[in-house]
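Engineer: The following comprises the amino acid sequence and a computationally predicted model.
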Amino acid sequence: MRILGIFRATAFTLAIFFIAGCSNNNLLDQLQNPGQISGGFGPRNLRIFVTNTVNNGILGGAAGADTICLADTANPMGAGNGSWKALIAGGGRLACSTPYCTGGSAENIDWALKPNTNYVRPNGLVIGNTNPAGIFVFPLSGIISDLATTFVWTGLAGDWMTGSTCSGWTVTASSGDRGQVDKNDAQAINFAPDTCGTSQRLYCVEQ
């Protein structure tokens, strides 16, 4: 009986320790978003949305583009909520310094996508999984948006290297690469450049 009592006390102590540490594992977020597991304990379903607002090539660098994503009315968590990064290269952000990131995720600088992660649209439809280098291998499992013939600034070449970026998203007197949101091949990130004085949307990626 004494041994049984010691066992029960130990189990109770461990249970209290586990519950006390749950806040460090984003328990509330997991309960609200089943299937999204934070902290590296399993696969995650992170969202990508397309902004409602359009902007010319002066985004204020990558950080300015992130601010636009956060404040956008298409933010599925509500404007101003969550943590989001714009899926763009340039202005302090880099996906790959070699074609298709042959050096792996070490090439990523302040990159929006995470390695080995499942991405979905706000409605839960699957877009695709990133590889260990933090990029999609085309074709995608599904398109990023149903908006027909709609474009977003990306600053990306089709091989995920940096293309034209409106001088780091700071000027209108230049050109910037853009993607088409209803494509599942490389045109999703690199359809064709456009003049930076035109207005385009953005891809926004949950962090």
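Structural biologist: Looks like it arrived, so ask away. Numbers count the residues shown, from 1 in each chain.

Engineer: only C-alpha atoms for contact and neighbour calcs from this point on.
Structural biologist: Fine.

Engineer: Please enumerate the helices of this protein.
Structural biologist: Taking DSSP state H as the criterion, the chain carries its helices at 2-20, 27-32, 61-71, 166-169.

Engineer: Using TSV, lay out these together with mean neighbour count.
Structural biologist: Formatted as TSV, the helices of the chain follow (neighbours: other CA atoms under 10 Å):
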stretch	mean neighbour count
helix 2-20	10
helix 27-32	12
helix 61-71	22
helix 166-169	24
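
Engineer: For Ala157, list the residues it contacts.
Structural biologist: Contact analysis of Ala157 by CA atoms under 8 Å, 6 or more residues apart in numbering lists 163, 177, 189-190.

Engineer: again with Arg121
Structural biologist: Arg121 touches 47-49, 127, 144-145, counting by CA under 8 Å, 6+ apart.

Engineer: Just the buried residues of those.
Structural biologist: Buried subset of these (neighbour count, 16 or more other CA atoms under 10 Å): 47-49, 127, 144-145.

Engineer: Let me have these in TSV, adding distance to Cys22 as columns.
Structural biologist: Putting these into TSV (distance: CA to CA, whole Å) gives the following:
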residue	distance to Cys22
Arg47	23
Ile48	27
Phe49	29
Ile127	30
Ile144	33
Ser145	35
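
Engineer: which one among the contacts of Ala157 gets closest to Asn75?
Structural biologist: Ile189 (20.2 Å; CA to CA).

Engineer: neighbours of the closest one, just the number please.
Structural biologist: 27 (other CA atoms under 10 Å).

Engineer: Put this next to the previous one:
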Amino acid sequence: MVESKFKTFFFLFRQLVFLPFFLSLISCSDGSFNNACDTKTKAYFETSLIAVAAGQKTHPCYPGSQIVSEPGINLSDNFVTLTEARGTSSNGSSYTVQVFLGTEPKDDVNVQVIVGNPSYVLVSQSNLLFSKSNWNQNQSTVITAVNDTVINGNHSTLIRFLPNTNDTSIPLNEKLIQVEIVDNDKILFPTSVGQTGTLGGVSGADGVCQSNANCPSGKLCKAMLGDSINLFRRASVTANVGDGQIDWVLKPNTSYYRPNRTDLIATTNNVSLFTFNLSLAVSGTSSTTWTGINPNWTNNGNDCTGWTVTGTSGYGGDTGSNTTSALGFNTFGCTSSLMLYCVEQ
């Protein structure tokens, strides 16, 4: 029994004594085991696993580098999704990417941040400098989507992190981040067939818009209506302010086009309202449309009892106007056959 314990102890002692030497042999010889000093090889990662199992915190090839990071440039992310919305009239959402070195350099390392398509995204820092004094401190650059006024669908670009240094002791490979930008520009259109004011409520009107041929495939379309009875939809409580919105169909800082996707109607402000006059009328043809919305974006009390009853009246606008008349200019009997404004969501 004593002899068995002694053999076990001797075996473990021998592993601990010779393991660092063994690691240095397989890791630092350029021609051995598929060059385990090359961070791109399988041997590098296998050597890292052996080192971790032995309680080592650094790779034998790179004593100043934590195994969890590469000796060269490291990025916190390599894929980022942004949206043109959620920002301002010119900028969309943003994301901060951390950049750091895995080991101390012998000379300054300058990392150039190059955007593949500057019309898609912007970066806050185009150059990052790592020196012997700050190499172990994370640096960052903020990536911000450009909020354009073009319906160009979701689009993407690459951001390159290109290192430059006189230090040849550590591998410094270019790194890439792919950025996906979600387009926020949409279409707004009137229906081509009139409807009475008995629409089945706001949800029924939404169904009419959803089934319209102009509603893009796979997208959701809703009716631009005000509802004063049930308060299922509202653009503003106070004139032209955009407060107290309920299930409102326009989005902030978003450009809306006619169905041909080239004729810009208008771009909303940061509270999801159009400022008149519009660039173009919603339609090139003048027709009357149900809105239930006053020219100042507040709900009008005439809405066919929440768009459910024909025995009352509803408020309507002019599809061919680029003034506030587009929202409303008169009341009409709910048995009238009027159009609807439909908005892509």
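Structural biologist: Received, thanks. Keep in mind that what you see is a predicted model, and the values were worked out from it rather than measured.

Engineer: Would you point out the most distant pair within the buried ones among the contacts of Arg121 of the first structure?
Structural biologist: Arg47 and Ser145 (11.7 Å).

Engineer: Residue in the first structure paired with Ser325 of the second structure?
Structural biologist: Superposed on the first structure with TM-score structural alignment, Ser325 of the second structure falls opposite Gln187.

Engineer: Isn't that match up against Asp159?
Structural biologist: No: Gln187 of the first structure is beyond contact range of Asp159, at 10.5 Å (criterion: CA atoms under 8 Å).

Engineer: residue contacts, the match of Ser325 of the second structure?
Structural biologist: 158, 179-180.

Engineer: Enumerate every residue touching the residue nearest to Lys183 of the first structure when sequence neighbours are not counted.
Structural biologist: Computed as CA to CA, 6 or more residues apart in numbering, the closest residue to Lys183 of the first structure that is not its neighbour in sequence is Ile143, at 5.7 Å. For Ile143 of the first structure, the contacting residues are 127, 181-184, by CA under 8 Å, 6+ apart.

Engineer: Map Ile143 of the first structure across to the second structure for me.
Structural biologist: Applying TM-score structural alignment, one finds that Ile143 of the first structure aligns to Ala281 in the second structure.

Engineer: how many neighbours does Asn123 of the first structure have?
Structural biologist: 9.

Engineer: gap between the counterpart of it in the second structure and Pro216 of the second structure?
Structural biologist: Residue correspondence to the second structure (TM-score structural alignment): Asn123 of the first structure is matched to Asn260. Per CA to CA, to the nearest Å, Asn260 of the second structure is found 11 Å from Pro216 of the second structure.

Engineer: for Asn184 of the second structure, same thing?
Structural biologist: Taken as CA to CA, the span from Asn184 of the second structure to Pro216 of the second structure is 14 Å.

Engineer: Of those two, which one has the most company?
Structural biologist: Between Asn184 of the second structure and Pro216, counted using other CA under 10 Å, the more crowded position is Asn184 (25 against 16).

Engineer: Help me confirm that that one comes into contact with Thr83.
Structural biologist: Yes: using CA under 8 Å, Asn184 of the second structure is in contact with Thr83, at 7.1 Å.

Engineer: Excluding chain neighbours, give the residue nearest to Phe138 of the first structure in space.
Structural biologist: Leaving aside its sequence neighbours, Phe138 of the first structure sits nearest to Asp185 (CA to CA, 6+ apart; 5.2 Å).

Engineer: quick one: contacts for that neighbour?
Structural biologist: Here Asp185 of the first structure is in contact with 138-140 (CA under 8 Å, 6+ apart).

Engineer: likewise Thr165 of the first structure?
Structural biologist: So Thr165 of the first structure contacts 57, 89-91, 154-156, 175-177 (CA under 8 Å, 6+ apart).

Engineer: Name the nearest residue to the equivalent of Ile88 of the first structure over in the second structure, sequence neighbours excluded.
Structural biologist: Correspondence of Ile88 of the first structure to the second structure, assessed by TM-score structural alignment: Leu225. Counting by CA to CA, 6+ apart, Leu225 of the second structure lies nearest to Thr291, which is 4.6 Å off, once chain neighbours are set aside.

Engineer: what about the one you found, how many residues close to it?
Structural biologist: Other residues close to Thr291 of the second structure by other CA under 10 Å number 27.

Engineer: before we move on, what about the one 5 residues further on?
Structural biologist: With neighbours defined by other CA under 10 Å, the count for Asn296 of the second structure comes to 21.

Engineer: what do we get in the first structure for it?
Structural biologist: Counting by TM-score structural alignment, Asn296 of the second structure corresponds to Asp159 in the first structure.

Engineer: ok, that match touching Ser97?
Structural biologist: No: between Asp159 of the first structure and Ser97 there is no contact under CA under 8 Å: 10.0 Å.

Engineer: Overlap of the contact sets of these two?
Structural biologist: Counting by CA under 8 Å, 6+ apart, Asp159 of the first structure and Ser97 have no common neighbour.

Engineer: residues in the first structure aligned with stretch 59-66 of the second structure?
Structural biologist: So stretch 59-66 of the second structure sits over no part of the first structure, by TM-score structural alignment.

Engineer: whoops, I mixed them up, stretch 4-17 of the second structure
Structural biologist: Under TM-score structural alignment, there's no match for stretch 4-17 of the second structure.

Engineer: Would you mind measuring from the residue nearest to the spatial centre of the second structure to Thr289 of the second structure?
Structural biologist: Closest to where the C-alpha atoms of the second structure average out (CA atoms, centre = their mean) is Leu82, at 2.0 Å. As judged by CA to CA, Leu82 of the second structure and Thr289 of the second structure stand 36 Å apart.
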